Each structure stands twice: as structure tokens, then as C-alpha cells.
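[1] sequence? don't have it. structure:
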């Protein structure tokens, strides 16, 4: 939903007496509205009434900062993007509101917060920024030039006073979208001198690689169907905006007023440009017989599909042959209604791919006939679909009772994810998991219920990660320091690497914490040391043929320790101790620094204990890139391990696929998760505490309870414990976000419980069931298992000895958690005696001959011949 380079500001309550008309503004697609408490009610009417005519950029930063409901309502009625203050943004990011960052823009300076707060708000998001009421254009221009255009949020700028054309054009060069009052704009500068030319401003944002300077222009109708390819110039763009018609630049005849001689004119709907600014799209209402000189709708031949059907129906509405079926449908509303209902039922009953397609085509024909008879076209339908796609208020979506022949409370669940079973009515602040009964939903619906929280789109993530990796790879320490200062909010940081030996002052921790780290270190060391292979494997596969396998440590490892919403020295232990036990020669830590540039002392102490030669003071994709490629001060490593957010995971995947990096990774990783299997013997307080221990990691975490044959009373006890314990936690807001997409699934048996668990493949699996140890054999997919009521997941996170760096997001079906083998590679060897080669030689030569590899065959034959001649 990219915005236009020029966005007119429009007073929808008291439109300006002079300047642009509403229709002229709409040709630019976007319009800017300022919504305050005084005109809020009018805005809720104006936006849906004009949806499709405009994309709306709304400045709502003056609305109450302590209430998200008004901004949510503006988004729900069709606002494309809303500008907010920082305080409003913090409310709107509540996961329960279902508002994506790409619908929000942060107003710089709106809110009593520091610059760091604003920078933190837009880090690693698709959030744009709005710079309001600019008076010093030169200052803003310098700021944007210094920032650059790559990996930068979208920037929108408004002015305190009318800017000059030169100022606007300079801002366009650095890819800023400018907001200018519509009364200061004109589409006819010849008649309205002193106003800013819309065409000239818009054209200045375009790029052309043609020698004649023309811009490639795709002409489409309101359905998005390509009518033809033409060219535009600054002059033709100006003329199109002024006349509201399709005007282009002919390479032979100059300005080309489409349809001036043929009558196939075009009414201009809107102009927009592609993401690179080197191609225009003109959306038009085509008149006459069509766009092409061959009198077809398009230059690509005759029309087809729904657009062609709509055109046929419209022509038949006025001139259908008497007695034709279509004419009868138009004249007999009862017949048309009956056919729509009949075809809808037949579509519902269809099962095969061909039948579904056939019946859907019939239904669309009759439905479109109904639309055309009411004056509704496909463009109107698509506008309604677009408007609905912008809604942020979620409807329950149950079918009406008469459609299902069931009582309302027994409505069939929706295919994507069934509605949870209704639970005790509580206040809106209650923290409670959704509940489903496995016996009452289909396997497909169960899979939908267990779906993890959606992650940001891969395109969005890669668009951020790839430029960072490229910069660190090419610029080394300079880029690493710059990104760390920017993303980790350390403007005064001078170096991103801390080398061993580490000063004692950086390891100052309390005696209690030191003792806890030392105890955990010993247990983790014991468990991983026990995993060492006692001796190389050696097998004589046949007389004279010995095969062996021996282990060698990965020489250089980079260990990533997150530092986002929680400091994680435990991760430093879980990654560092096995690396030391395995005998890795070079161990490098990487962890984000604190705002003052220092590193958590617990992490420094652990780095000292495991013999890490350096700590990279950086996080995110920039730390991963530094470890993968090395910089002037960061040693290059052979393998990168450790959990992180989506950007860290994406960066690990990118560098592991780059042959220039020659680096591997431990596993893909996502947000933390736990699945608890509990039965009637479990303690509700224990169950709730285990669920919350993972929910507090982050709002994108997920927890799942598989309840085995529990009564409603016991299920309610667990819900009550969950809410009570959660409300006492300092990270309750994070917990609330995680619980919002967490579920309880009630099953009838232990066997069914493990089927569901193995389908989900949890990072942590907790067994609070009778005979828990005996049931471990039923576990097929899990990162780590915690057996019995006295084994909370927390002990695995810290001190028991098992590793807590585990596969998430379902990867437990393919990956193990970190263990000693993660830091070891195996090398095989073969040793043949003369007898062994004689026993094996003919088989090798025969297979080499089949594959046509004569040098392979000769390597054996030469040796066998030598044996014969030396006898």
C-alpha cells in the first residue's frame, strides 16, 4: 500500500472555495485528512462514502492519547494509514487489536518522549514516520540525505507554510512523500499562477532510462485489466490531470488525446507509479468500442473471464434478444433469486475440482446478472472487498441458524479455525486461553487451532536484513558500529568488540548470582561431557577393508546471546559450555550492548569461564553478518549458534546459504513455546505456572495445554490459576499478548494427547500426568521433555544440565536441540590392505564402468595389475 509522492491535504468539512476539486485530487489516489475530536464524526461518514475515490492518509495524532478506539474506528471504516503520537502507538500495538504496523505512521515529536523512544518504536518494523509543520526544509533535506534511501522507513512531510516548488522537488529526490494543502495546488498553472503545479511535482518523482525521457505507461481499466502500453511525458501528465482524460505522448505525433478521432475516449480515474518510479499506471474508464485501434477492448486481443461477462451482461441489459434466457432473468427477479440459491447449493455439494469450478462459474454468472440489473459492477464489488480487507474489528462469522439447521450455539466451526467453546463471562481484562474439544472439530480445524502466531512476511524481513548483511560484509567494522549505534541505541559506543582477558570490573556480580552460575555451569558441563565419544568407531566391512569414523570439533564458533526484552546469561551458558567441552579452538560471543555501551556482567563472567576470546557488542542481522564474514576486529567463525528474533533467524539462513561465507548454523528458530499434557492427577497451579513460564518470553510466544479427560470444574480451576498468577507478574502485558493466541485442547485419552503433541512438535513438552516416565516412549517430536510434577521447564532453562537452545516453530520434527554433537563434525577414513583391494576391486571397477568414469576404474586396475606383476 505504497503512498504517492504528492498527497494533497483536504478540508473535508469546509472544502476550499478555490483550488483543486475533489475529482482532481482523486487522480492522485491519496488524500490527507486531519481528524480531530471536532470533526471525528464527520470523518467516520466521509471516509466510507468516498472509499475507492481516495486512499486516506489520516492525521489522528491530536485525538485522545489514552484511547485507541477512535483510531481503530477510522481504520475500520477505510483509512489506509493513520498518523499517531507515540502514546497512541503504544496502545495500538496491543496484539488484541489486530492492527498491523504498515497501517500506522509515527508523528515525530508528537509525545513527551525521547528521541531514543521514537527510534526504538520504528526499529525493525514497516512503520512510516511523519514530520509535521516543517519550517526549515534545508534541515530536513540534510537529515534525509544523510540517512539515505535504503533500509529507511517511509517518510511523509507537511509544511508550516506553503513551500516553494524547488523545495518540494528537492525533497522528492530523497524519496519523501510531501503533503501540501490542496488550496496551494493546481492542475492548470496557466490559469492559476502562483500555485504549485500537481503535474510538475508528480513528474519529478518519476525516473526514465530512455534517451527521449519518456515514461513507460501501462493503461488499465477499473478491474486492473491491461488495455495497452503507451508512453507519457511531463506535458502529457499535466494535460491528463487538467482534462481528466487519457492523454499520452506519441513518439511520432506528440500529444495524443486518446479517442479524439475514434470516439473511444478515456475518463481518467487515477494515476500511480510503480515501486521504482520508472513506470506509470493510468486507471481509466474506457468509452467506445475499446482501447485498441482494432476495436477490441485491449491491445492483447478479445476480453475473457469475468470482465468479458460483465460487458456482455451490460449490453444485454439494454438490448437482449426477446425470449433470451438473460433477458428473462433480468425481467423475472424471482427466477433470478431461485437460480442464485440453487447454484449456491450445488456449489456447496460439489466435491471434485472440476465440479467445484463448474458450479462456481454458474453461480458467478447468476450473481453478476443480479449485480448488473442493480447497476453494480465488478469494480464496485472489488471496492467493497478492499474496504472489508482494511477492517480491524473482527466478526464472529457464524452462519445463521436457518442455514445450518442447528441451534446457534452448535454452529459448524469455520474451516480456518473453529470458534472456541464459550467460557465463563469475565471482564475484558481477564487473561484466559481459548478452549477447544478435539472430538468436536475436524483434523484440519485442529491444525488451524495449533497454528503458531504469524511472523512478518519473508519479503519484509529480507528487505531489512539483506542490506544490513551486504553493508557489514563490504564495510566491516564501520557498518557494524553504525548499525549498533542505531539499532541498539548506543550513540556513544566507540568499539563493538571486547577482547579477552576481560577486566574484573566488567564481571562484578553478586555472590548469589555467581554461585547460581557456577552450579549451572557444573551441571551443564557434566551432562555434555558425558556425551563425548569414548573412542573412534572402527568396522571391518570385509577382510582387509577397515572403515572408521572419528570426531573433531568445529574450530571456530560464534554464539549469539539475545538481549531484547530479557537479559539471557543462561543462553551464554547453554551455548558456551558445550563449545568448551567439545574443544572448539575459537569461541566468540555476540550480544547487544546496553544503551551506555556496556555488556551485562553475567555474560562477561560466563565468557571468561568458557574461554571465549571475544564478545561482539552487537545484535540482530549485523552481529550475524560480522560473525559469518569477519571484520577488522571480529574473528570469522565456521558455525553460528543461538536463538534470536525473526531478523536474527533470517540473517542466519542467508549467510548459511552464501558459499562466500562458508558458515553453517545450528537450526532455524522462532519464538519460545511450551506444550503441557495434563490429566486429572495434575495440580492446576503447577499447570498454570508452566504455561506462564513461556508466555512471559514475548508476545509472539505460544503456550498450549492438552487437557486429558478433564471436568469443566478442573479446566476452570486452571483458567483461574492462570489469570491470578499472570496478574501478579511484572511482565503481565507480555503474557497477555502471548495468551491471546494460546489454546487449551481437551482430548479423551492419553493416546490422543500424544498424537496432538507430536503433530505440534513443541520446543518444550511438559508431562503432568500419571505414570509420566512410562509415557515418554510415546514422544516422537519435541525439543526437550520435562517429566512429572516436580520438573518445571525452568530447571531445563537454567540449571539441570540439559540444553535449553531448542528447535521451535515445529522444527522439532527435523532438528535436535543443541548438544555436544552440534559442535562436532565427523570424519570417516578407509584403510585397505592388498587383500582388501583384491576382494573389493572388481566391484569398484564394474560400478565405475557403468557410470563411465574410467579414471576411477583405472585407479583400481593399476594397483591390481601391479600386484600381479610383482608376484
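    Thanks, I have the structure now. The structure presented is a predicted model; accordingly, all values stated were derived computationally and were not measured.
[2] C-alpha only now, for contacts and for neighbours.
    Noted.
[3] list the contacts for residue 418?
    412, 441, 445, 449 (CA atoms under 8 Å, 6 or more residues apart in numbering).
[4] the last one and residue 674, how far apart?
    Pointing back at residue 449 there. 15 Å (CA to CA, to the nearest Å).
[5] neighbour count for those two, which is higher?
    residue 674 (26 against 23; other CA atoms under 10 Å).
[6] my read is that one is in a strand, agree?
    Yes: checked against DSSP: H, G, I helix; E, B strand; the rest coil, residue 674 lies within a strand.
[7] surely it touches residue 689?
    No: judged on CA atoms under 8 Å, residue 674 makes no contact with residue 689 at a distance of 11.5 Å.
[8] got another one to weigh against that:
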């Protein structure tokens, strides 16, 4: 039982207060709340909300629904009792039948202010006897006192307090402190008034870390700050980790059944809770918690050549081991064999999770969410896992949203079967399932940012020394200096090895890209006379210093260097720094060197990953600090870019959020199936998380079958067939009735690349609302935009084409406005300005006008 619940009654909520409340009480709110919050949905009007909407809220994470009696009757037998509460006026309790009473887990009573709080306690007590064993909550008409909260708790009830009446400050006549409301029913049985407090580790399966004591003051401080604060019997208030660094983030504070002891669920940082530098005062971690900690440590510093390092570096090996151990577990017979094989499978599965930034807590959270679903799928096995003599029951046509992990988190692929996409007919899916089709993999940016932060901080603090160490660790290159200065070509030895055919191709691509981006330059100022004597101007200036991240190492990506370097050159940026990982011998690919020469780069930073981003953001002894960072990269690069752009000390911006590469192809009966398949595969080969969608616009079944046959045939001829097999298995064919529906789905999806294999394709470009770049007609493959047509290939992914443009010349410019007001102009404009300044109470603003006009 919670001492109180908080009723979220405002759209403008103090987030700090909401976080504090979420640590000690449920929140009644259908909207967004902190992830750890227990959320109740309050439905006051049965006419505006139906049963399906309530079930959807419960499926999407609401813990309980509070509903009127009329709705409760409709939900009986569909929603489990522990997920339902009744909303009742005190006068209507007798109208509740036994069937309804037994089908809910509690009641929320609405009382009127005329009753008076002193009388309500007895009334609530009688209601609680009617709802035997159920939770009883009271919606208070007036501000409850700690005494009232305590009395209600003594009869097993709690009070609902409007959020607007809660505060983190001291209790007043108008507001009650969150700490006072929480502590109201708690009574210490000790002479010193302290509360025994059990500390448990939230990420490690509620493992006990130790026993401490709390005072009312320390509990209030923990609620307010979200940090572990306790009471030392020797020294008074004790802020855990203040000197040792082993701090705690408090997730939840709970009262025991006798209301005389507390439990703090915390995320422990540093060496551990115990003063002996162990995780727990009761011994070190074991079981899954110990394995997770070991694997997380190995991910960072496992020695080269070790088996664990091989697993993290070789996705194919790890995938094969998971498939192997899953098969052996299925074949195990005895109890000992099952335990042995399950242990092996768990080891490799957890290695896969740690590599993807997924913790045991994340898995538990996912299990909890699945357990809360009201609507369930049949759970039938996929066709490739069903023995041929056992027919499969028909699966419900529910659509699964994409996941951030790769196919190793799902059933293993049939390596010998056809390479084929999933098919959905948009005309028969529900609105909810259609929304899932638009979703991309969930990117756990917060977890990745936590991983890259130590790297960023290391480079920021130690500069070139850290860069050299990290480059040796991640790229296996020993560098005397991380920075290369011009000339890059033709004097650099690497540049001498450039294939003439490649050089000519780069020259041609450079010419096209330069021509298109030069046409985008914002040159002449915009000058507008808004009224006589008032002239407003807008003019462009280049961003002075830019950093261009070009993925490299074993790969050769001169196209990215072109797509970023050319617009920077056209815009007139004063300093262009290209960052790219070196090869093992410390050299840079001759192709990238040649592009650096062509675009007039001022330096090349031989570093990759988060360390390169940090060097560009903060600068080092040799690396110049930049003002904006551009370029694609893996999740480490993306997380580092997100981290530094939010650091006001860095004063650096980035081009756009990044995600896996995407293509959406719209094809009708005029398409060439071989061309369509080739376009799909050109994106599928980027990586196993590539997002590939074919929208079939009234495409005949025979032609759709031809496309699928071509996908399978062409994929098997590719060198990256294993990558393509996985990405295609997660790819989608969406069948639509006509081009209008097809284009509507595309605009909702907002793809990075949109390819139109349609009748009169140029006419449909006017219908495109959201896309990174559009490829029109059968002879405009996406590859042309990637390399040499002239448009830029650095484009928004993950649906960000709704808000972002691809990189262009103006991405490297900023716009400044100016205004010139004459004396005559100020005579007209001045009184307007002074009036508005007076309206806002800014007298100095008004005075700046009046002193000129003698007003």
C-alpha cells in the first residue's frame, strides 16, 4: 500500500517534482512519465473512452485503469482484476455487485468537501470492509494533512493528491511536501527515531547491498535529489559516495508491511556499496549479475586473442554459437543436461546483449511489459522451425514493430532457404499495426552516450596523448602525431598509389557535386523595407571551422569525403578538418587523401570513433576545435556527436541525428522487376539493420513474384550475401491499392531514399512531402546519388526526413540579420516599440526608443 497517489492535473508539469513523486508513489496520468513510474489511467467519462482504448493504454504500459462502474462491467473477463480499479462516488458503493467487486483490485472514492475530512475516514473504513482485500484510494477535495494520510494508512487506504498541491519544499497551508506525504504513516520502533533501511540493487535482480538507517531528514533529501542519502548514527546526514565516488541513483523507496522499515532500490555506481570495495556487504555478485558485470568489463578491455574478444568482434561467430547452443538445449534430455546447455546458451545470449548495450534489467523490463499485455498473439512458431509433418496454425495478422537488435535476437535464419521479404497488405491491417510498419529500430541512445562519455572525457582532459592511446587500442595504429597537414597530394606516398581510373572517377564526381552545390550558395543579401525608413537585411556567412567525419579503417569511402568536403569548400569555410580512422600502418587511403586535396582540407585527423568526435569538439594540442561536426558513423560516433552537441562547454553543433540506412521503393505495373530488386539490394547490403521497404502500388501478383525471385537470385550473387540475407528477412513489402495510397504511406514513413518506379514518375515528385532524396524513374538508381550525380548522400534517417534536410551548402552557412532605422523611420516605428515594451514591463527597452525621440 502506498501512502498516497499523485493526480497529474496539469499539462505543464515540473519534471523534477514528477521524478521525485515517481520514486515513492504511483502517478495517475495517461501521458508521458518517467520509465520507473507506476502509472494509473483515470477514465472519468465513460462516453468519451471505450474499452478498446483502455486496453490499448494498458498494453502500452499503464499499470492499472481506474474506470466508472459502467465501463468496469464491460471489461469483466477481459482485463485481469489486478489491472482494474473502480471510480465511485461514496453514495454509489451499494450499487456494486459481487461480480464487479470480485473483478477489480480496488476502488477510488470521490468525496465532496462538505463531508469534511474527519468524517471521511470512518466512511472510507466502511468502504474498505466492503471491498475486502482491495486497495482503497480517496480522491481528496481538500489538501490532506500528514495526520489524515496516517489515519487512512492505518485502515489500509491512501489519499490521491493533485499534483499542483505537491511540493519539494516545506509543507504549507496550500501545498504538502512529497516527503511529508510519504513519511506520514511511517513510525519508528527505535528510541532514536531512525528507520532500518535495506538497500537493494535495481539492475541486479533486487540483490541486497546492505543495511543502513534513515531519518526523516535523509529520506526527504533522497526524494528531493534522487541520490542515496542516509543517516549515520555517528556523523548524522550521510550522502552516500560523497567522498568515495560510489554514489547511488535512487529508483524507488518503499515501506515494509509494518510501516517501520524502508527499502531503497538504487543504481549503484563506483566500486560498490560496501566499504570493502565490494558490490554488497553480504558478499560479491554471483549468477547472472556477476556474468553481466564480467562481460561488460570484457567488452571494454578484453585482451586481443581472448575468446570473449573474438565473440564481440565476430558477429558471425557469436550468432553461430547462439544457434548451436539453442539447438543443443532443445536436444538435452536429463535435468543436468538441460541445466548445462541452458547455461551455455545464457552465456552467449548475454554476450550478444552486452555487445548491443542491453542489460539484464532491460530484459526484465521487456518481460514485464510483455506480461502486462492484454491482447496476445497466438505465439506460433515460424514456418522454418516447424517439422514438415506438423502443420502450422494460421497466425493472426499482427505486425511486429522493428527492433534495435539484429536477427540473432530472433529465430535463426535458414541459411539455405530463399532470401525473401515479409509482405503486408495495407488495406487489411489495423491503424495500430499500420503505425508499427512506420517504426524504425529502437535506438538506445542514452546507453550509448553513457558508454562513450568516458572516451570523450579522456580526450577532453588528455588531448593528443589520449588520442594516440585510443587509436592504438581501437585501430591498432601507432602514431607519432594524430594530425596530418597539407600537402596531401601528390607528395604523400599513399597518394602515389591512386589508381588513375579511380582518380578520374573522383574528378568527374567532384565536378558534378561541386556544380550542384555551388548553385545552392546563398550569396546576395535579402533586403526588405518593412516600412518607410526601416530596412531589414538577411545575409549568409560561412561557418568558420567544420569537422568532417569520414568512416574508414579497412573501408575506403572517398564518396563521403566528397559529399561533406565539397559543400564546405563551396560555402567558404575557413578551416576544414577531415577525421578518418587510419589503417594499421597509420596511413590514410589514397582516395580520401586525394579528395582532401581536391576540397582544400586544412588538416586530416587520423582517428575514428568517439575519440575523433571529442577531439573535433574540444580541440587538442594539435587538433583545431571546430564549430560544427558532419558525417555518418557507427553508434559510437553517433552517440558521441549527440553528447558533445549538448555540452555548452563544447559549443559545437552537428548535422543531424543518424540511424541505419534506408530505402523505400514505390513500384507499379510499369516497373522492371530486376531494376526494383537491384535497388532494394543496394541498400540491404549496407548492414543487417538496413531498412528496406517495397511499396507495391496495385502491382500484379505475377510481377510481385518476379521481384521476389529477382531479389533472391541477385542476392545470392553478392559477396555480402550473409548481410543481405539478414536485412532482407527484416524488410517489408507493403501492398497498396493505387499510387495515392502508396505515396501516402511513403510520406508517413519519411524514407532516407525514395525511388519511384511508377507510370509518369516525374509527375509524382510533386506529391512527395517527406523524403531525404528522390530517385525518379527506372534509370535513376540510388547509387547515382550516393556517388556522382551531384546531390548529397548525407541524408536524414529514422523518419527525420519529416524535420531535416540532407546535407547541403547552406548546412555550412549561418544566416545573420541586420536592421537600419532612419530618424524618420524611428518616428513611426518607435511608438509601436515603446508600447509593446511597456506592455511587457521592460522599461529600459522603451527608454532606448524614447530617449531618441524625446518622448
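    Yes, it's here. Because the structure is predicted, anything quoted here is derived from the model rather than measured.
[9] from the contacts of residue 418 of structure 1, which land in helices?
    If you go by DSSP state H, those have 445, 449 in helices.
[10] how about the helix or strand containing residue 138 of structure 1, which residues of structure 2 does it hit?
    Using DSSP states H and E, the element containing residue 138 of structure 1 is helix 137-147. Mapped onto structure 2 using TM-score structural alignment, helix 137-147 of structure 1 spans no residues at all.
[11] count the neighbours of residue 355 of structure 2 for me.
    Neighbour number of residue 355 of structure 2 under other CA under 10 Å is 19.
[12] which residues touch it?
    Going by CA under 8 Å, 6+ apart, residue 355 of structure 2 touches 299, 312.
[13] how about residue 530 of structure 2, nearest residue that isn't a chain neighbour?
    Leaving aside its chain neighbours, residue 530 of structure 2 sits nearest to residue 536 (6.9 Å; criterion: CA to CA, 6 or more residues apart in numbering).
[14] map that neighbour onto structure 1.
    Per TM-score structural alignment, residue 536 of structure 2 is aligned with residue 547.
[15] which residues touch the helix or strand hosting that match?
    Here residue 547 of structure 1 sits within strand 545-553, counting by DSSP H and E. Strand 545-553 of structure 1 is touched from outside by 533, 535-541, 582-584, 823-833, 836-837, with contacts defined as CA under 8 Å, 6+ apart.
[16] need the buried ones from these selected in ChimeraX.
    Only the buried entries of these go into this ChimeraX selection, using 16 or more other CA atoms under 10 Å:
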select :582,583,584,823,824,832,836,837
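[17] the longest helix seen in structure 2 corresponds to what range in structure 1?
    Longest helix of structure 2, by residue count under DSSP H: helix 335-355. Alignment of helix 335-355 of structure 2 against structure 1: no match, by TM-score structural alignment.
[18] buried set for that helix?
    Buried, per 16+ other CA under 10 Å, within helix 335-355 of structure 2: 338, 341-342, 344-355.
[19] same check on stretch 110-129 of structure 2?
    Buried-residue list, stretch 110-129 of structure 2, by 16+ other CA under 10 Å: 110, 111, 117, 120, 121, 124, 125, 127, 128.
[20] so how far is residue 252 of structure 2 from the closest residue to residue 349 of structure 2 other than its chain neighbours?
    Nearest non-adjacent residue to residue 349 of structure 2, counting by CA to CA, 6+ apart: residue 322, 6.4 Å away. Per CA to CA, residue 322 of structure 2 is found 35 Å from residue 252 of structure 2.
[21] out of the two, which sits in the busier spot?
    Shown here are residue 322 of structure 2 and residue 252; by other CA under 10 Å, residue 322 has more neighbours (24 against 20).
[22] that one -> structure 1?
    Aligning on TM-score structural alignment leaves residue 322 of structure 2 without a counterpart in structure 1.
[23] so residue 322 of structure 2 touches residue 348, yeah?
    Yes: using CA under 8 Å, residue 322 of structure 2 makes contact with residue 348 at a distance of 5.9 Å.
[24] which residues in the stretch 151-300 of structure 1 form helices?
    For the stretch 151-300 of structure 1, the helices defined by DSSP state H, counting those that start in this stretch occupy 165-173, 198-204, 234-243.
[25] now these in JSON lines, with distance to residue 559 of structure 1?
    Below are these laid out as JSON lines (distance: least, CA to CA, whole Å):
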{"stretch": "helix 165-173", "distance to residue 559 of structure 1": "42"}
{"stretch": "helix 198-204", "distance to residue 559 of structure 1": "48"}
{"stretch": "helix 234-243", "distance to residue 559 of structure 1": "55"}
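[26] against structure 2, where does stretch 91-110 of structure 1 fall?
    Stretch 91-110 of structure 1 maps onto no residues of structure 2, going by TM-score structural alignment.
[27] and the equivalent of residue 692 of structure 1 over in structure 2, how far from residue 707 of structure 2?
    Aligned by TM-score structural alignment, residue 692 of structure 1 pairs with residue 681 of structure 2. Residue 681 of structure 2 is 11 Å from residue 707 of structure 2, where distance means CA to CA.
[28] now swap in residue 762 of structure 2 and tell me
    Distance from residue 762 of structure 2 to residue 707 of structure 2, by CA to CA: 22 Å.
[29] the more surrounded of those two?
    Neighbours per residue (other CA under 10 Å) separate residue 762 of structure 2 from residue 707, with residue 707 holding more: 24 against 13.
[30] would you say that one is within a strand?
    No: counting by three-state DSSP, residue 707 of structure 2 is not part of a strand but helix.
[31] isn't it up against residue 671?
    No: applying CA under 8 Å as the test, residue 707 of structure 2 and residue 671 come out as separate, 9.5 Å apart.
[32] give me the neighbour count for the residue mapped onto residue 741 of structure 1 from structure 2.
    Mapped onto structure 2 by TM-score structural alignment, residue 741 of structure 1 lines up with residue 730. By other CA under 10 Å, the residues close to residue 730 of structure 2 number 22.
[33] now do the same contact list for residue 730 of structure 2.
    Contacts of residue 730 of structure 2 by CA under 8 Å, 6+ apart are 402, 421, 422, 691.
[34] ok, now residue 288 of structure 2?
    residue 360 are the contacts of residue 288 of structure 2 under CA under 8 Å, 6+ apart.
[35] corresponding residue for it in structure 1?
    For residue 288 of structure 2, no residue is aligned by TM-score structural alignment.
[36] also residue 512 of structure 2?
    Looks like residue 512 of structure 2 aligns to residue 523 there (TM-score structural alignment).
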